[in-house]
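Chemist: A structural model of the following input is requested.
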Amino acid sequence: MKEVYQYTTLATPAQAEFKDKGSRFLGFAWPVQDEAEIRQHLQILREQHHKARHCCYAWRLGVDGNRFRANDDGEPAGSAGRPILGQIDSAAVTDVLVAVVRYFGGTLLGVPGLIHAYKTVTAAAIDATEKIQQDICQQLQLHCEYAHLSEALRWCKQHQAQVLKQDLQQNCSLQVCIPLRRLENALAVLRKLRIIDVKLDN
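Modeler: As a prediction, this is how the structure comes out:
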């Protein structure tokens, strides 16, 4: 099985609008990192559009795409959240949240009409921004004596490893994130150095 080193997400937040029989559907798409960020976006959106009838959404997180959710927010079951998620998947993006605010226009659209509306505005919002390739990263714990810290940091720079946390005592600890495509060669270099202990985080 071929190793995957990158995933596709959105470059920037974007939005779009779709109208049908008086109802307005406002679609908002964001690149996101975690569920806390998702909750924050949704809370702000609901505050900004508190007069809207519905705020439906879907999101997908993670390289493997196993973390996802779809919410109809009072629309008929399967008529909003699932169509939104379907468009996220059609665009082959992850680490993405799309929310659609609906202002009801007084005319019922029926389930097929709702599915069409939510699909259309979601696709438009996703298409309104660029897609970018992001490196899949592996987190590592590095441990070394303080005297070897400069070499550990030099190793990080050479292999594009980002330092996430550091504890600089006599024995230093660094939590880093390294692109998966660089991991094998980077670990080989560490093994030759023999002055830096490394542990892979799950």
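
Chemist: make it CA atoms for all contacts and neighbour counts henceforth
Modeler: Fine.

Chemist: how many other residues sit next to L200?
Modeler: 11 (other Cα atoms under 10 Å).

Chemist: Second input sequence below; structure requested for side-by-side comparison:
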Amino acid sequence: MPFTLTGLCEYREEIRKSRFIALAAPIASAVEAQAFIEQHSDLNASHNCWAWKLADQYRSSDDGEPGGTAGRPILAAIEAQDCDQVAVVVIRWYGGIQLGTGGLARAYGGSANKCLQGAEKIALISRVPLRCACSFSELALVKLRVAQIATLQTQLADLSRGRILLQR
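Modeler: Take a look at the predicted model:
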């Protein structure tokens, strides 16, 4: 079951004199994700790498780091935590010691992962609006079946000989 965040979360870490700050937040659209990234990026930092995931849509950026060493590990952290509707930006201030491609991937992905691990999450439950038409005399049957049966539409139609219609 996928999860999203209840609000903004933050994680700070220093790795070989480079400072990393990971920020994550829930999003509802691609526009909202880009706005979060722009709002929380620090123009004085060396790099502002990010990733976001929203259902089947996802994007990431290495922001000048070697290809695949920042954005993809951040996105992998989002997926590893089974998160959806989430944006993460990891800000790096270079400390003078090169980390190498593997070190960068571990630093960016690890910071994102620790940020998401510490975040308060809620389950994303798919909801479908339904409308039910029935007579008052059948209301008790409907309430009973709503609480018990997964294949609700078929069961209600069978109970009422086709008089109870459940529509999307």
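
Chemist: care to give me the TM-score?
Modeler: Scored by TM-score structural alignment, normalised by the length of structure 2, the superposition of the two chains gives a TM-score of 0.76; 149 aligned residues with a Cα RMSD of 2.8 Å.

Chemist: those strands in structure 2, which residues are they?
Modeler: 3-5, 9-15, 18-26, 47-54, 57-61, 86-93, 121-123, 131-133, 165-167 (DSSP state E).

Chemist: out of the ones you listed, nearest to A80 of structure 2?
Modeler: Closest to A80 of structure 2 of the strands of structure 2, according to Cα to Cα: strand 3-5, at 11.2 Å.

Chemist: Can you list the helices and strands that the closest one packs against?
Modeler: Strand 3-5 of structure 2 is packed against strand 18-26, strand 121-123, with contacts defined by 3 or more Cα pairs under 8 Å, 6 or more residues apart in numbering; DSSP states H and E.

Chemist: okay, the longest one sits on what stretch of structure 1?
Modeler: Mapped onto structure 1 using TM-score structural alignment, strand 18-26 of structure 2 covers residues 23-31.

Chemist: do the same with stretch 80-93 of structure 2
Modeler: Against structure 1, stretch 80-93 of structure 2 falls on residues 90-103 (TM-score structural alignment).

Chemist: now the matching stretch: how far from the chain's centre is it?
Modeler: 11 Å (Cα atoms, centre = their mean, to the nearest Å).

Chemist: What residues does the spatially most central residue of structure 2 make contact with?
Modeler: Centroid check for structure 2 by Cα atoms, centre = their mean gives D84 as the closest residue, at 2.4 Å. By Cα atoms under 8 Å, 6 or more residues apart in numbering, the contact set of D84 of structure 2 is P2, F3, T4, K53, L54, A55, I78.

Chemist: Of those, just say which sits nearest to E14 of structure 2.
Modeler: For these, the nearest to E14 of structure 2 is I78 (20.9 Å; Cα to Cα).

Chemist: OK, contacts around L104 of structure 2?
Modeler: Taking Cα under 8 Å, 6+ apart, one finds T69, A70 in contact with L104 of structure 2.

Chemist: Tell me which residue of structure 1 lines up with it.
Modeler: So, by TM-score structural alignment, L104 of structure 2 is matched to L114.

Chemist: how near is its match to V96 of structure 1?
Modeler: Counting by Cα to Cα, to the nearest Å, the gap between L114 of structure 1 and V96 of structure 1 amounts to 22 Å.

Chemist: hang on, the earlier thing: ok, the contacts of D84 of structure 2 vs I21 of structure 2, which is closest?
Modeler: Nearest to I21 of structure 2 among the contacts of D84 of structure 2, with distances taken as Cα to Cα, is I78, at 15.8 Å.

Chemist: quick one, what contacts the closest one?
Modeler: W52, K53, D84, V86, A112, N113, L116.

Chemist: Please report how far the aligned partner of the last one in structure 1 lies from T120 of structure 1.
Modeler: Alignment note (TM-score structural alignment): L116 of structure 2 maps to I126 of structure 1. As judged by Cα to Cα, I126 of structure 1 and T120 of structure 1 stand 10 Å apart.

Chemist: Over to R24 of structure 1?
Modeler: 12 Å.
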